[in-house]
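Peer 1: take this sequence and fold it.
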Amino acid sequence: MGFETIFIGNESPFLEVLSDISRVSGIVCEPIRGTSKKVFGSSYQFAKERKIEIISPSSFLKKPRPTDIIVVSGFSKLIPGRVIKSSRVATINIHQSLLPAYKGRHPLNWAIIKGENFTGVTLHHLNKNFDEGNIILQKKVKISEKDNIMDIYWKTVIKGTELLCAFYKNAKRGNIGGFRQNQKLATYYPPRKPRDGKIDWNETAVNINNLVRALTYPYPGAYFYFQKKKWVIEEAQVFRNGPAGSRVGKPFFLRGACLVKTGSDFIKINRFRNKNLKDIKN
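Peer 2: Below is the predicted model:
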């Protein structure tokens, strides 16, 4: 079935299409559990069910096995040169942004937080640095005002699947070239930690709502403390008009709506994670 492929990554959204368009002979991964397995899918489980060889990441990175194409997705470790050079056709990475913008971890979360109207997916060759190889193919994805992180994630998975199909088709014709990234346009954002989700109510309502949308389930969530409790907001919206004299950061109810004054306008809280709106007492 055409090219032999080895996949590197713990999550499995692209494995179905790779199995359809190539012969996946090995999956370099480790088991994942809990929420990540439920939401993003497990490469380890996929390999077991399809009877595909499971390869330890530590052993493969030290001593790679030759194959036609290596596809990397969501792998946090730097791929060494000996692995990159071991493929007969190409070693490529799927990055969920329009490189050279949003290099690094959690690019989709950051794109929403920064208020971007678009993001995308990039298929690129690997080199010695993270997210710096020549760009092969890209597709743009629109971020609407109501999209949360998982809406955007699945949009980019669909586009990423399309890019993989196009790449394998082009590779049969020997057309696997790419173009160099313009590093002057590069932006980089660091990995996010759960504590980064704490809401600063002095920010604008738009910025706070972007943070909420970027950190919905299964991510840790945008949160605040009130009445000695931690409240994680799962869904909110910008509310332009509220009573004058409202105190910034203090929830209150107005005609059944739970509102919070921010540095600019109000946030209407539609839903908490694991708590009811009525649990907040004025």
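
Peer 1: contacts, neighbours, all on C-alpha from now
Peer 2: OK.

Peer 1: in the stretch 1-150 of the chain, which spans are helices?
Peer 2: 15-21, 34-40, 43-50, 57-62, 81-84, 107-113, 149-172 (DSSP state H, counting those that start in this stretch).

Peer 1: also this sequence, please, to line up against the first:
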Amino acid sequence: MNIIFMGTPEFSVPSLLKLIKEFKVSAVFTQPDRPKGRGKNLAMSAVKQLATTYNIPVYQPLKLRNNEEMIETIKDLKPDFIVVVAFGQILPKEVLDIPKYACVNLHASLLPKYRGAAPINWCIIDGETKSGNTTMLMGEGLDTGDILLSEEVEISNNITAGELTEVLMDSGADLLVETINGIVNNKITPIKQENKLSTYASKLEKKMANISWNNSSSNIHNFIRGLNPSPIAYTHYENKVMKIYKSRIINEQSDKQSGSIIEVSKEGLRVSTGNGVLLIEEIQFPGKKPLKVKDYIIGNKINVGTILK
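Peer 2: Sure, this is the predicted structure:
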């Protein structure tokens, strides 16, 4: 089975590794090297790093649409499948029509819900209790193709987006292999997506990460874990940005103003919200590393009564 793989971030790596072990991956397409870190040095994508380890040819086009040279290269490779996992580009019809069997995409949601760039983050922010992976036939739209296979996973009350990503990236690799074998052996019947049930998971922006303390404790808790590990939810403590990495819902009510710090202890910061009290357990101030509140207050003071904004 001759496969072309297209992907970029860490999420794509288990899928590529699984395909390398199960089939023949003749080429990898990934995004161009990008400046990274404080030094802004060019860095390879996680997928490129793995591909070079296995001496697989790597292509990094800025775009595939109207790129005749790259499209001819793909045709020359004569793929049975093109497999896409978080590549970062929508494939044009000329590419979709190339493989013998299909262009297959792995998407980290239970489609048609949470189409788009950040499905894992938004399902947690929205308080969903289950998520999963879906494989689909690729079309010209954004995550609109026919569903091939899907699998559900439970979302626990305190799991972060980063932790759920690790679960889905591993299970998704197995689902891809099952999908490819199912297509080849004619054991999968594609199912049309119900567009009226679709939701959109937009790209995350730093400017959206400011916590609104007028929301309920549960909504803020979901917001915090949905933005961990990036871009990280934040608030302002005495005009300083305080990033919040971890929180916990506690069964308490408060008549204090929303955002008021009502207690500071080794457990964390108890903060009044629009409905209930939220315990803040891990924080970070500018120029400092993230710390549990119990460690931060050893050498620093946080004032009860301060209003977080």
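
Peer 1: if we can go back for a sec, buried deepest among the helices of the stretch 1-150 of structure 1, which one?
Peer 2: Ranked by mean neighbour count, the helices of the stretch 1-150 of structure 1 are led by helix 107-113 with a mean of 23 (mean count of other Cα atoms under 10 Å).

Peer 1: can you put the helices of the stretch 1-150 of structure 1 in CSV and add distance to Lys193 of structure 1?
Peer 2: Output for the helices of the stretch 1-150 of structure 1, formatted as CSV (distance: least, Cα to Cα, whole Å):
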stretch, distance to Lys193 of structure 1
helix 15-21, 28
helix 34-40, 16
helix 43-50, 24
helix 57-62, 24
helix 81-84, 29
helix 107-113, 12
helix 149-172, 16
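
Peer 1: so which of these gets nearest Val248 of structure 1?
Peer 2: Nearest to Val248 of structure 1, of all the helices of the stretch 1-150 of structure 1, is helix 107-113, at 20.7 Å by Cα to Cα.

Peer 1: who's in contact with the aligned partner of Phe7 of structure 1 in structure 2?
Peer 2: If you follow Phe7 of structure 1 across to structure 2 using TM-score structural alignment, you land on Phe5. Phe5 of structure 2 sits next to 16, 25, 27-29, 82-85 when contact means Cα atoms under 8 Å, 6 or more residues apart in numbering.

Peer 1: relative to Ala205 of structure 1, which of the helices of the stretch 1-150 of structure 1 is closest?
Peer 2: helix 107-113 (12.1 Å).

Peer 1: how much does that closest one stray from structure 2?
Peer 2: Taking mean Cα distance after the TM-score superposition for structure 1, the mean distance separating helix 107-113 of structure 1 from the aligned residues in structure 2 is 0.3 Å.

Peer 1: read off where that helix ends up in structure 2.
Peer 2: Helix 107-113 of structure 1 corresponds to residues 119-125 in structure 2, going by TM-score structural alignment.

Peer 1: from memory Pro32 of structure 2 sits against Lys63, does it?
Peer 2: No - under the criterion of Cα atoms under 8 Å, Pro32 of structure 2 makes no contact with Lys63, lying 9.7 Å away.

Peer 1: top strand in structure 2 by residue count?
Peer 2: What stands out as the longest strand in structure 2, according to DSSP state E, is strand 240-250.

Peer 1: okay, stretch 271-281 of structure 2 sits on what stretch of structure 1?
Peer 2: Counting by TM-score structural alignment, stretch 271-281 of structure 2 falls onto residues 260-270 of structure 1.

Peer 1: again but with stretch 88-104 of structure 2, I slipped
Peer 2: Under TM-score structural alignment, the match for stretch 88-104 of structure 2 is residues 76-92.

Peer 1: for the matching stretch, give me every contacting residue.
Peer 2: For stretch 76-92 of structure 1, using Cα under 8 Å, 6+ apart, the contacting residues are 60-61, 63-72, 105, 123-130, 171, 176.

Peer 1: how about stretch 97-110 of structure 1?
Peer 2: 76, 96, 111, 119-122, 130-132, 135, 138-140, 149, 152-153, 181-183, 185-192, 214-215.

Peer 1: which one is the residue of structure 2 most remote from its centre nearest to, not counting chain neighbours?
Peer 2: When distances are taken from the C-alpha mean of structure 2, Asp255 lies farthest, 36.5 Å away, according to Cα atoms, centre = their mean. Excluding the flanking residues, the one nearest Asp255 of structure 2 by Cα to Cα, 6 or more residues apart in numbering is Ser272, at 7.7 Å.

Peer 1: contacts only, for that neighbour.
Peer 2: By Cα under 8 Å, 6+ apart, the neighbours of Ser272 of structure 2 are 213, 253-262, 278.

Peer 1: now with 6 Å?
Peer 2: Counting by Cα atoms under 6 Å, 6 or more residues apart in numbering, Ser272 of structure 2 makes contact with 254, 258-260.

Peer 1: cool, Asn127 of structure 1 as well?
Peer 2: By Cα under 6 Å, 6+ apart, the neighbours of Asn127 of structure 1 are Gly133.

Peer 1: map it across to structure 2 for me.
Peer 2: Counting by TM-score structural alignment, Asn127 of structure 1 corresponds to Gly139 in structure 2.

Peer 1: repeat that for Gly197 of structure 1.
Peer 2: So, by TM-score structural alignment, Gly197 of structure 1 is matched to Ala209.

Peer 1: and for Gln45 of structure 1?
Peer 2: For Gln45 of structure 1, the residue aligned by TM-score structural alignment is Gln49.

Peer 1: burial count for Val264 of structure 2?
Peer 2: 20 (other Cα atoms under 10 Å).

Peer 1: repeat that for Asn207 of structure 1.
Peer 2: Asn207 of structure 1, neighbours per other Cα under 10 Å, totals 21.

Peer 1: aligned to it, what sits in structure 2?
Peer 2: Using TM-score structural alignment, Asn207 of structure 1 pairs with Asn219 in structure 2.

Peer 1: check which helix or strand its match maps to.
Peer 2: helix 217-226 (DSSP states H and E).

Peer 1: so where in structure 1 does the helix or strand following that helix end up aligned?
Peer 2: Remark: after helix 217-226 of structure 2, the chain's next helix or strand is strand 233-237, criterion DSSP H and E. The counterpart of strand 233-237 of structure 2 in structure 1, counting by TM-score structural alignment, spans residues 222-226.

Peer 1: against structure 2, what's the mean shift for the matching stretch, could you check?
Peer 2: With mean Cα distance after the TM-score superposition for structure 1, stretch 222-226 of structure 1 departs from structure 2 by a mean of 0.7 Å once superposed.

Peer 1: give me the contacts around that stretch.
Peer 2: Residues from elsewhere that reach stretch 222-226 of structure 1 (Cα under 6 Å, 6+ apart): 197-199, 212, 230-233.
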